[in-house]
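Colleague: Give me the fold of what follows.
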Amino acid sequence: MNKKRVSMNYKQYKQLFEEILANLYPVPPYNEDLYLEYTKLNRSRMRRWDKLLELDENLVSLLRKITTPQHWIIITEPWCGDAAHTVPFLIRMTEQTGYVSYDIQLRDSEPFLIENYLTNGSRSIPKLIVQDASGYDSFNWGPRPKGAQELMDEMKANHADFETIKIALQNWYNKDKGVSLCSELAMLLSIR
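Modeller: Purely as a prediction, here's the structure:
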């Protein structure tokens, strides 16, 4: 079923952060201080990754070998910490070939595309959906690299509080520097 989607490019997505943070009367959930703080942190994280990220050479080679059109849909939200560490990498990947187009869609806005890509029954983001030229899904990835997910699962099993989990994941992403994400996507792209 092909519903009309509201989508944006990376520049528009980053502009959304600015609009949220400048709004004197933000819409929910950004009317809560915690969500505004997440958005501010994530804007900073994305800016840092935009400047410093490096893609794995094997992945770049695979991306440059793509010879048929693909469309990538990235489902995210400005408040999502995992997304701040992955969306800049995904966008940089699309820039490596003229055959990959993309759009960014918000999880919490209609048409709620995330409902078709639940992770263990939850609306976890970010989510990457890779479609072929006909609009059929080739694969989807997300919400976080395997190592980060294992860390999250372990901490939840040990009943860690949200702040502890948040800091541990931030440290994981900073140490990993996108290597796991690049490796996982290289594997998914190489088997297509």
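Colleague: hey, let's count contacts and neighbours off CA atoms from now on
Modeller: OK.
Colleague: Can you tell me what sits against the longest helix along the chain?
Modeller: Assignment by DSSP state H gives helix 33-52 as the longest helix of the chain. For helix 33-52, contacts defined as C-alpha atoms under 8 Å, 6 or more residues apart in numbering pick out 14, 17, 20-21, 29-30, 78-81, 84-85, 87-89.
Colleague: which residues in the chain form strands?
Modeller: Per DSSP state E, the chain carries strands over the ranges 70-76, 100-106, 127-132, 137-141.
Colleague: Could you also give me the structure for this next sequence, so I can compare it with the first?
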Amino acid sequence: MIPSQTYYNELVNPMTYPEFKSLTEELIVQGKTTGDEQTEQKISFTKLNQQRMKRVEKQFVMQPELSELLAQKNLNWNWLILVEAWCGDGAQILPAIAAIAEQTPGIILTVLLRDENPELMNTCLTNGSKAIPKLICEDAETGERLFTWGARPTAIQQQVVQLKAENPAIAHEELVQQVQLWYAKDRSQALQQDLINLVREVLEVPSTIAEV
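Modeller: Model (predicted):
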């Protein structure tokens, strides 16, 4: 496990989820987005993502198993999530992560922009890339990193890999559209299953206990 408190004092522009949403709304009005690249495509994605986030907020229901796991011990965790407003995966994941944190007294969520926090991002690359969203769970008292998650739910990423294998020439736009359809159908279930497995491992809770 990696002690990451070193990076915590250097975080740039840490936000709550409501603050991130307000920032996104302001940028949309200005015809901008977050991050280093202000392209028309990313600005367009940002507008789309605002609607996606609202839909996830309305539909999200925490699985009883995850809720029970998070209630088993007196947690004192910081959740740091690296994201950008233009990120389609982030729009599907961030509202669910925020809802879980809000419903769990022992978890404090901090939203961070990837491009403003390169040192932290470089500690949790995905196959060498700065894929987002990326969730970091650390012990709030010691700063010890307990787990990282991301950038996509395991079950959905498996579908992506399979689709690419079956259609090597698939256009990026078509792939993005299909991923969003999978997210809409999944309704945050794959994310929660990943978190159940990670939390169970950290808390050393056997699956038989979690399922009682």
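Colleague: hmm, back to that, let's have the strands of the first structure in TSV, adding mean neighbour count.
Modeller: Listed next are the strands of the first structure as TSV, based on neighbours: other C-alpha atoms under 10 Å:
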stretch	mean neighbour count
strand 70-76	24
strand 100-106	21
strand 127-132	20
strand 137-141	16
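Colleague: mind giving me JSON lines with those and columns for distance to Ile165 of the first structure?
Modeller: Formatted as JSON lines, the strands of the first structure follow (distance: least, C-alpha to C-alpha, whole Å):
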{"stretch": "strand 70-76", "distance to Ile165 of the first structure": "20"}
{"stretch": "strand 100-106", "distance to Ile165 of the first structure": "24"}
{"stretch": "strand 127-132", "distance to Ile165 of the first structure": "20"}
{"stretch": "strand 137-141", "distance to Ile165 of the first structure": "21"}
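Colleague: Glu150 of the first structure: which of those is closest?
Modeller: strand 137-141 (15.3 Å; C-alpha to C-alpha).
Colleague: could you give me the residues in the second structure that that closest one aligns onto?
Modeller: Mapped onto the second structure using TM-score structural alignment, strand 137-141 of the first structure covers residues 145-149.
Colleague: List the ones among the contacts of helix 33-52 of the first structure that fall in helices.
Modeller: 14, 17, 20-21, 81, 84-85, 87-89.
Colleague: Adding distance to Ile165 of the first structure and neighbour count as columns, could you present these in a markdown table?
Modeller: Below are those laid out as a markdown table (distance: C-alpha to C-alpha, whole Å; neighbours: other C-alpha atoms under 10 Å):
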| residue | distance to Ile165 of the first structure | neighbour count |
| --- | --- | --- |
| Lys14 | 25 | 15 |
| Phe17 | 24 | 18 |
| Ile20 | 25 | 18 |
| Leu21 | 25 | 17 |
| Gly81 | 11 | 22 |
| Ala84 | 16 | 26 |
| His85 | 15 | 25 |
| Val87 | 20 | 22 |
| Pro88 | 22 | 20 |
| Phe89 | 22 | 21 |
